[in-house]
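Fold the following for me, if possible:
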Amino acid sequence: MSAFRHRPPQAKSRGGVPRNAELLLCVAALALIAFAYLAMTSATGTGFDGESSRTLGVFTVFVLVTHIAVRRWAPAADPVLLPCVVLLNGIGLVLIDRIDRAEMQAARNAGKAIPSSDSSHQLIWTGLGMLLFVAVLILVPDHTKPARYGYTCGLAGLVALLIPALLPSRFSEVNGGKSWILFSGFSIQPGEFAKVLLIIFVAAYLVAHRDLFTIAGKNFLGMTLPRLRDLAPLLGVTFVSVIVLVYEKNLGFSLLVFGTVLAMMYIATGRASWLLIGLGMFSVGAIIAYQLFGHVRVRVQVWRDPFATYYTNGYQISQGLFGMGTGGLAGTGLGSGRPQDVPFSKTDFIISTIGEELGLIGLAAVLALFSILCIRGFSAALTTRDAFGKLLGGGLAFSIGWQLFVVVGGVTKLIPLTGLTTPFMSYGGSSLLANYVILALLIRISADARSAPPPPSRPIPVVPPIADAMTEHVPRKLLPRRR
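Take a look at the predicted model:
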């Protein structure tokens, strides 16, 4: 009978089965994207032209370079994460190109100047995002490394989040929201990067103060309520969320940050009381904001009845609902609908574009891809061996799923419209770069979780069972006397 010993999981072979499976899935994703380009260009009457082939070729090179980087610096990583993102990103490029062509044709018919191509800009941002993805894999060889800079990340995230609120409107306001930093010919949305930095800070803080959130507290109605001083992080996040909601008019980011932090606190403690307290605090803050600020009331009124203000504030969501209704079950087909009639159909309302041209079936397939991405992210978080990795991976995976819920809920009138973009699909450089950082961290966590830990410096002694131990009879007269 052998003694019980912990047997660590065995690592996958470097460059073996996981990476080959990832390569095959990436090739399949590229084939689907090529078919989508062919269907779209055939429907628009342009055919598979040189611009489409160049875009597809450059994107293919980007994907292969990214795959080689994962094979080199994270050989044991989950082979499903990258192909899911490749397919989502590629479909986004196709849809943005499709709306570009419709806008160019409308400009020609009206005798106006031809607008620049946003799809080419998005392709550039895609390349930069994948380059940043590779840089994160190289610079973060161990997923626990960001924990050393937790407070620095938290401070940097708060500064990045609050800068647009402090800048004059001409340097920060776009379409009524102060969430940008605008330069001459260049713009950036710092909140997208602040999201990642705040998740790292919260994960590091919860690990460092784990006992305060899991042990201390008072029992009330079967729940363990935290002490008032332990509520400081949640109170701080609530305050920052309300500040962003009020001064930057960014309801979406408030929901995203607050929901993600609340989920991470529940993951860390397992206490339902945190969820109830957090939801109560956010509800009180939302009611106060509704009573004091007009732009919050406008969002709620449009959500309740967008057709009452069809020609003003409700026009965007009404057109989005009309488009998804036109798509029906199977959609109008790529290139055969009119998604360009919906304002911001490349950014906030790209879900409406999917619903119109790919129908409910296509939209369900896209949501399934996001579900797979989130589930595999949670799986990596669960299988890693340290608390920080579990919280960081869980927070990153939840942020993607929660952002998608907020976007789809706003477009379908389930919740008030928030102005967030769909990860990896909507047009926008800041969102794409930040989401590729999230993907790199998830792949790093999955690689570390699937790899065997380093062997101990000293061999672990095997203690034989007590039944097999040697015994010896000692006479009573040889034992020491009591004093």
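
CA only for contacts and neighbour counts going forward, please
Noted.

Tell me how far residue 179 lies from residue 431.
Distance of residue 179 to residue 431, given as Cα to Cα, to the nearest Å: 12 Å.

what's the overlap in contacts for those two?
Residues touching both residue 179 and residue 431 (Cα atoms under 8 Å, 6 or more residues apart in numbering): residue 189.

Mind checking which of those two has more residues around it?
Neighbours were tallied for residue 179 and for residue 431 using other Cα atoms under 10 Å; the higher tally belongs to residue 179 (29 against 24).

Please list all residues in contact with that one.
By Cα under 8 Å, 6+ apart, the residues touching residue 179 are 164-165, 172-173, 189-191, 248, 250.

and with 10 Å instead?
Residues in contact with residue 179 (Cα atoms under 10 Å, 6 or more residues apart in numbering) are 160-165, 167, 169, 171-173, 188-192, 244, 247-250, 253.

before we move on, what about residue 392?
By Cα under 10 Å, 6+ apart, the contact list for residue 392 reads 143-144, 146-147, 196, 199-204, 264, 378, 381, 398, 441-442, 445.

Here is a second sequence; please produce its structure as well for comparison:
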Amino acid sequence: MATTPGNPSTLMGFVHRRRRGAELFLLVLALGVGVGGYAAVGLGVQGKVPPDIIGYGGWLAALMVGAHVVVRLVAPYADPVMLPVVAALNGLGLAVIHRIDLAEDHTFARQQLTWMTVGVILFAGTLLVLRDHRVLARFTYTFGLLAIVLLLMPILPGIGKNINGARIWIGVGPFSFQPGEVAKVLLVVAFAGYLVLHRDALALAGRRVLFVDLPRGRDLGPIVAMWLVSLGILVFQKDLGSSLLFFGLFLLMLYVATERPGWIIVGGVMFFAGATAAYRLFGHVRVRVDTWLHPFEYYRGPLGQNSDQLVEGLFGFAWGGLIGRGFGGGDPARTSYAESDFIMASIGEELGLTAVLAVLVLYGLLVERALRTAVISRDGFGKLMATGLAGIIALQVFVVIGGVTRLIPLTGLTTSFLSYGGSSLVASWVVVALLLRISDQARRPLPALEPVDEQAEANEATQLIKVSR
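Predicted coordinates for the structure are as follows:
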């Protein structure tokens, strides 16, 4: 541990090291996962190493080294683990998508690599432009309004698109874009800024019920507003996943800001009340829940009321067992949208439960490092923002993998960094850039204080007194 006299960061116990060398070493290991997985797919499916392995590996290496260089230059004290974890997840996802492409004659992996390139460019741009995350607090209400506009865009006639029963897309020429992926990042910033300003009012004690301090009625406005927004997404866009994600995200940040369990109780009651009402009033919600509760009864059922995707995914998990069938040994293409919604089922089938647990460990590590960033952040806005960004990753992984494994009803979200989807991948890279910026600010040593020369100050004061006389 390095100590510097007069440096207040040393008085707190230690000074964070930069650890960029450790990050580079871990990136090499992560690159091995991506390139090795791509080579294993070629050997397992086609019996030979893909002929473009050098170009593919070189492009991945250039992206990762470029991201590392940007972090080293503009965020030298940032967490050294997040970027390698993200690189490993993204590389594994590309390999699995390539495997499914070979089975279905698609080019999704090539498109995903393009979106990864865009994501890394935006990752670098975010770090280069945003030198202090606290600047974002000035745009709290602007970002909140923009997020609401983005959430409403898919229901507008002309640009909104209905894909697979959910109206969460907008069409821009030949491209489709999911504005909710951008909205969730903007909402984290808006929530963090709002809660920093109003946490004292929201934390005031209300009525005590069964040893729990419930919030005052007049303070329920924010949570009621988010409840209504979530129900609106569920009703008009038929998107159960985004509804759960946005409401859960706000409830998490509200609890962290106020440290009052009463908000969790109120939010939980509102969530179950809204979910029950949606089940009774809306047919698409009822079908989703019924196929979750009784998947084998709806297997091979009529279109719109079947559970084929869920059951085929469960079959894939069962066939893969502990160590999987190996790339090329399974048949993940039997499951619809195996490259996006059900990519975890594809991993479970060909790489086994061992690989599924390894992926969960990587996600857990990413969330843990994000929460550690929140703990050590020196400002309230940074703490809440890092908590919200960690919540995005954690809630999305829980909702997706919970649906694939039949823990909860299917929701239609994508698994961050793994699943095919440009909007999700680009937004996820920006999330990591924001986390690294907050981490750099939190781990960076405070500027050293100049030693005070008491004798010189006394002499200066004496001179001032003489002059005044």
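
Send over the TM-score of the superposed chains.
Here the superposed chains carry a TM-score of 0.91, computed using TM-score structural alignment, normalised by the length of structure 2; 446 aligned residues with a Cα RMSD of 2.1 Å.

Next step: the contacts of residue 179 of structure 1 restricted to helices.
Among the contacts of residue 179 of structure 1, DSSP state H puts 160-165, 190-192, 244, 247, 253 in helices.

Now a ChimeraX select for only the buried ones of those residues.
Restricted to buried positions by 16 or more other Cα atoms under 10 Å, the ChimeraX selection for those reads:
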select :160,161,162,163,164,165,190,191,192,244,247,253
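
which one of the ones in helices among the contacts of residue 179 of structure 1 is nearest residue 222 of structure 1?
residue 253 (33.4 Å; Cα to Cα).

Give the equivalent position in structure 2 for the closest one.
Structural correspondence for residue 253 of structure 1 with respect to structure 2 (TM-score structural alignment): residue 242.

again, but for residue 130 of structure 1
Under the alignment (TM-score structural alignment), residue 130 of structure 1 maps onto residue 120 of structure 2.

The aligned partner of residue 225 of structure 2 in structure 1: how many residues sit nearby?
In structure 1, residue 225 of structure 2 lines up with residue 236, judged by TM-score structural alignment. Neighbours of residue 236 of structure 1 under the rule other Cα under 10 Å: 11.

Would you enumerate the residues in contact with residue 236 of structure 1?
For residue 236 of structure 1, the contacting residues are residue 242, by Cα under 10 Å, 6+ apart.

That one - that's part of a helix, no?
Yes. Under DSSP: H, G, I helix; E, B strand; the rest coil, residue 236 of structure 1 falls within a helix.

need the contact list for the closest residue to residue 50 of structure 2 other than its chain neighbours.
Counting by Cα to Cα, 6 or more residues apart in numbering, residue 50 of structure 2 lies nearest to residue 42, which is 5.3 Å off, once chain neighbours are set aside. Counting by Cα under 10 Å, 6+ apart, residue 42 of structure 2 makes contact with 48-51, 53, 95, 98-99, 102, 327-328.

ok, and residue 42 of structure 2, which helix or strand is that part of?
Assessed by DSSP states H and E, residue 42 of structure 2 sits inside helix 20-46.

Run the chain-centre distance for that helix.
Remark: helix 20-46 of structure 2 is offset 22 Å from the chain centroid, using Cα atoms, centre = their mean, to the nearest Å.

Identify the residue spatially nearest to the alignment partner in structure 1 of residue 377 of structure 2, adjacent ones excluded.
Alignment note (TM-score structural alignment): residue 377 of structure 2 maps to residue 384 of structure 1. Nearest residue to residue 384 of structure 1, sequence neighbours excluded (Cα to Cα, 6+ apart): residue 449, at 4.2 Å.

quick one: the one you found and residue 385 touch, right?
Yes. With contact defined as Cα atoms under 10 Å, residue 449 of structure 1 reaches residue 385; the gap is 6.7 Å.

When the two are compared, which one has more neighbours?
Using other Cα under 10 Å as the criterion, residue 449 of structure 1 and residue 385 rank with residue 449 on top: 26 against 14.

Translate the more buried one into the numbering of structure 2.
With TM-score structural alignment as the criterion, residue 449 of structure 1 lines up with residue 442 in structure 2.

swap in residue 319 of structure 1?
By TM-score structural alignment, residue 319 of structure 1 lines up with residue 312.

from memory that match sits against residue 337, does it?
No. Using Cα under 10 Å, residue 312 of structure 2 is not in contact with residue 337; the gap is 11.1 Å.

of these two, who's got more company?
Neighbour totals were compared for residue 312 of structure 2 and residue 337, and residue 312 leads with 20 against 16 (other Cα under 10 Å).

Can you give the distance of stretch 195-209 of structure 1 from its chain's centre?
Distance, centroid of stretch 195-209 of structure 1 to centroid of chain: 16 Å (Cα atoms, centre = their mean).

May I see the buried residues of it?
Those would be 195-207, for stretch 195-209 of structure 1 by 16+ other Cα under 10 Å.

Please report the residue range of the longest strand in structure 2.
The longest strand of structure 2 (DSSP state E) is strand 166-172.

Return the mean post-superposition distance for that strand against structure 1.
Compared with structure 1 after fitting, strand 166-172 of structure 2 has a mean deviation of 0.8 Å; criterion: mean Cα distance after the TM-score superposition for structure 1.

Quick check: the residue nearest to the spatial centre of structure 2 vs residue 152 of structure 2, distance?
Among the residues of structure 2, the one closest to the centroid is residue 393, at 3.0 Å (Cα atoms, centre = their mean). Separation of residue 393 of structure 2 from residue 152 of structure 2 (Cα to Cα) stands at 23 Å.

do the same with residue 125 of structure 2
27 Å.

Same check on residue 78 of structure 2?
Going from residue 78 of structure 2 to residue 152 of structure 2 by Cα to Cα gives 35 Å.

And residue 202 of structure 2, by the same measure?
Distance, residue 202 of structure 2 to residue 152 of structure 2, by Cα to Cα: 28 Å.

what are the ranges of the strands in the stretch 151-300 of structure 2?
Secondary structure of the stretch 151-300 of structure 2, counting by DSSP state E, counting those that start in this stretch: strands at 160-163, 166-172, 175-177, 208-209, 212-213.

most tightly surrounded among the ones you listed?
Among the strands of the stretch 151-300 of structure 2, ranked by average contacts under mean count of other Cα atoms under 10 Å, first place goes to strand 166-172 (a mean of 19).

Grab the nearest non-local neighbour of residue 306 of structure 1.
residue 314 (4.3 Å).

Check the gap between the one you found and residue 431 of structure 1 for me.
From residue 314 of structure 1 to residue 431 of structure 1 the distance is 25 Å (Cα to Cα).
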